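**Student:** Kindly generate the corresponding structure for this input.
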Amino acid sequence: MLIEPFAGETVGSVFRRLATRNAVPAGELWTTIRHERPRLPLRTTPELVPRLVEQLADLPPGFFDSRRADRLFVRCVHVNWRHSNCSMCAPLPAPITRCRRCTNGEPVEVRTRAGAVCARHRRWHYAGADRDLARAANFFRAERCLTGTLWERGIGPDTGELELATTLIRATDLGQEDESHRTALARHYPEAVRLVALATEPWAERFLANTNVGPIQVAALVEAAVNAVTAGTSHDIDAVRASFHAEGRETVIGLDWPMRLRHGRSPGLDDLGRRILTFAPRVRATLLRHTDARKPPARQPRPSSRHAQV
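**Tutor:** Now for the predicted structure:
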């Protein structure tokens, strides 16, 4: 019996569903394949034979070839180092589980331009969850921001920025510091997306990339950004945008205490800022990850005519 595949479905997902549909353990199906291809590893790894899985599932050749529209944007030489979903350089997002309502209850894994929310069925589906979001308009706004603005900055559900953002937001509530990332993201998704969007805007990118800006100033920026997005007002967010500028060896911070700081001087962090300061290098590296440039894959050298004749 065959299955109906979903757009962007992974090789492993199709393989597992095909085995389940035919009441064959996935390990047994893999053993059968290894009888024909004994060099394959003992561990069930259908990702190594996508063309064979296409044949088993009666899918058209090339079904598992990724669509450019699903790729995360990246800076590369092919577009003058601007962000683009270049077919040669841009990576696919990490696999995510699809909404169970969309798949009629089947566990399906895809690599598509999507986040953690199904707008069609108004469900939270991250990591296999299935939670009603009928009255949570802020989650749908966050999903549009993630798959729009953030996607075009190279940021997806599992590229690291959202995990960092939930960690930073949880730092404001000591009673929730021990919860898992999955649980925290389900509670703080709108705030986490807003925080990532704010902290990866061009002005913030310039501030964080300035080598004369030290960890204390980084902590001050992130502290202000966390407080602004958790407060939830556009006025607070606009104030953060207007208040952090790096000029050579001077950092200008002008929130509640307008000041001009020399490199290394403390802006007077509160408890949240001091906690952020303990992992400032990780904050900086994660929030600047999307600015990294990609080089195209190296081409394999062409064989010489002498070798070609052998």
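**Student:** can we go C-alpha only for contacts and neighbour counts from here?
**Tutor:** Fine.
**Student:** Go through the chain and flag its longest helix.
**Tutor:** Counting residues, the longest helix in the chain under DSSP state H turns out to be helix 181-199.
**Student:** Report the buried residues of it.
**Tutor:** 181, 184-186, 188-199 (16 or more other C-alpha atoms under 10 Å).
**Student:** Next: stretch 10-20.
**Tutor:** Judged by neighbour count using 16+ other C-alpha under 10 Å, the buried positions of stretch 10-20 are T10, V11, G12, S13, V14, F15, R16, R17, L18, A19.
**Student:** In space, what's closest to T20 - neighbours in sequence excluded?
**Tutor:** Nearest residue to T20 in three dimensions, chain neighbours excluded: A26, at 7.6 Å (C-alpha to C-alpha, 6 or more residues apart in numbering).
**Student:** Spit out the contact partners of the one you found.
**Tutor:** F15, R16, A19, T20, T44 (C-alpha atoms under 8 Å, 6 or more residues apart in numbering).
**Student:** ok, now P95?
**Tutor:** Contacts of P95 by C-alpha under 8 Å, 6+ apart are T10, E109, V110, R111, T112.
**Student:** With G115 instead?
**Tutor:** I96, Y126, E143, L146, T147, G156, P157.
**Student:** how about the closest residue to the second one other than its chain neighbours, what does it touch?
**Tutor:** With C-alpha to C-alpha, 6+ apart as the criterion, Y126 has its nearest non-adjacent residue at 4.6 Å, and that residue is A116. Remark: with contacts taken as C-alpha under 8 Å, 6+ apart, A116 is in contact with W124, H125, Y126, E143, P157.
**Student:** Following up with a second sequence; could you model it the same way so I can compare the two?
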Amino acid sequence: MIMLSSLPIGLSLYPGETPASYWSRLCAVNAIAEKDLWLALRKRDRALPIRVTPRSALAYIELLGGLATGALLHDTGGLACGHGGATRQVECPTCRLIPPPVVLCKRCASGHRIVVARMHGPVCLRHRRWCSNPDDVDVIARPDHLAAQRVLNGPLAARGVHYRSPEVRAAAELLTLHSPGDGVEGVNEDEVRFFSRRVRLTALLTDSRLVNILMVPTVGTYALAMILDQIVTAHAMGHRAALGVLDGLQLQGRELRIGTCVVPIQGGRTLTPSAQRMLDRAKTIRAHLLHHRVEPVAR
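**Tutor:** Below you'll find the model as predicted:
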């Protein structure tokens, strides 16, 4: 059992707050340098690394802050990665679902800088503000943005897809390839403007009905370009049209049925101009769309 006294001033833990964020706040509120406190911990436990590494001393930090045992581990992703630091997190089936740390909405954090590791998009639903970048934009008049953030918090979070994931980047690229003149690859103003379109398309592209087709290695580049083009086109027509395309996807032997259209899974065929632009990127986009964990269902 670790015997260690708490610091004079304890802090509550924000849901999903990273150990590094809590450690920094704890040191700041007690007016002690992070390096000095870490050296004091290393005198007690020589197994700790020389560099300040809060995730290596979770039990000590919990005692110093007066937290319950296991609070930091529970709020920063549950189970720890058994691979340690020798394996990249994207190769771990547990760690790859934990999104990269992001700064919490300043209004939710009472003006403090709180870094959290959880499924967290750029829109704060509580305050209805865009808070992903330095621009603090009011989105109360944009119900589609609020709905898109709920999709991020709900279905996409359950699939392990966060806002900065390869899947969302693939959706943004497909929108650009489908309509090059829209300028959906921009940042700041364009990112806010096209946020809901990207998220809604990502939800369609990570649907299990489509993913089951993408996971078949024999589906060729031309067939992939046709599928992706059909999905983006239907997405522009509305959610019901897009669901109709997903329902119509069916793999039968060497043929792929896309609604009423039947195409061979291998070989070339005539493509629309937008599908032709997607052709060279089809396999790369497929790899990005399969980044998240998917439970395969019967085809």
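**Student:** TM-score for this pair?
**Tutor:** Aligned and superposed, the two chains score 0.76 in TM-score terms (TM-score structural alignment, normalised by the length of the second structure); 272 aligned residues with a C-alpha RMSD of 3.2 Å.
**Student:** The second structure: which residue goes with the residue nearest to T20 of the first structure?
**Tutor:** Here A26 of the first structure is matched to E34 in the second structure, going by TM-score structural alignment.
**Student:** Distance-wise, check that match relative to T53 of the second structure.
**Tutor:** Per C-alpha to C-alpha, to the nearest Å, E34 of the second structure is found 10 Å from T53 of the second structure.
**Student:** All the helices of the first structure, residue numbers only.
**Tutor:** 11-21, 26-36, 50-56, 137-145, 161-170, 181-199, 202-209, 215-231, 234-243, 271-277, 280-287, 305-308.
**Student:** Quick one, which of those gets closest to D65 of the first structure.
**Tutor:** helix 50-56 (9.2 Å; C-alpha to C-alpha).
**Student:** which residues in the second structure does the closest one match up with?
**Tutor:** Aligning helix 50-56 of the first structure against the second structure (TM-score structural alignment) gives residues 58-64.
**Student:** And for stretch 95-105 of the first structure?
**Tutor:** Counting by TM-score structural alignment, stretch 95-105 of the first structure sits on residues 101-111 of the second structure.
**Student:** Quick one: end-to-end length of the matching stretch, please.
**Tutor:** By C-alpha to C-alpha, the extent of stretch 101-111 of the second structure from end to end equals 18 Å.
**Student:** Determine how far that stretch lies from the middle of the whole chain.
**Tutor:** Relative to its chain's centre, stretch 101-111 of the second structure lies at 18 Å (C-alpha atoms, centre = their mean, to the nearest Å).
**Student:** Just the buried positions in that stretch, please.
**Tutor:** For stretch 101-111 of the second structure, by 16+ other C-alpha under 10 Å, it's P101, V102, V103, L104, C105.
**Student:** Over to stretch 58-71 of the first structure?
**Tutor:** Quick answer for stretch 58-71 of the first structure (16+ other C-alpha under 10 Å): L59, F63, F64, S66, R68, D70, R71.
**Student:** for stretch 142-154 of the first structure, same thing?
**Tutor:** Result for stretch 142-154 of the first structure [16+ other C-alpha under 10 Å]: buried residues A142, E143, R144, C145, L146, T147, L150, W151, E152, R153, G154.
**Student:** Alignment lookup: the last one to the second structure.
**Tutor:** Okay, so that is G154 of the first structure. With TM-score structural alignment defining the correspondence, G154 of the first structure maps onto G160 in the second structure.
**Student:** Show the contacting residues for that match.
**Tutor:** L97, I98, H292, R293.
**Student:** Counterpart of the residue nearest to Y126 of the first structure over in the second structure?
**Tutor:** Per TM-score structural alignment, A116 of the first structure is aligned with P122.
**Student:** Tell me, how many residues neighbour the closest residue to R107 of the second structure other than its chain neighbours?
**Tutor:** Leaving aside its sequence neighbours, R107 of the second structure sits nearest to H127 (C-alpha to C-alpha, 6+ apart; 7.5 Å). H127 of the second structure has 14 neighbours, counted by other C-alpha atoms under 10 Å.
**Student:** Thanks a lot, see you next time.
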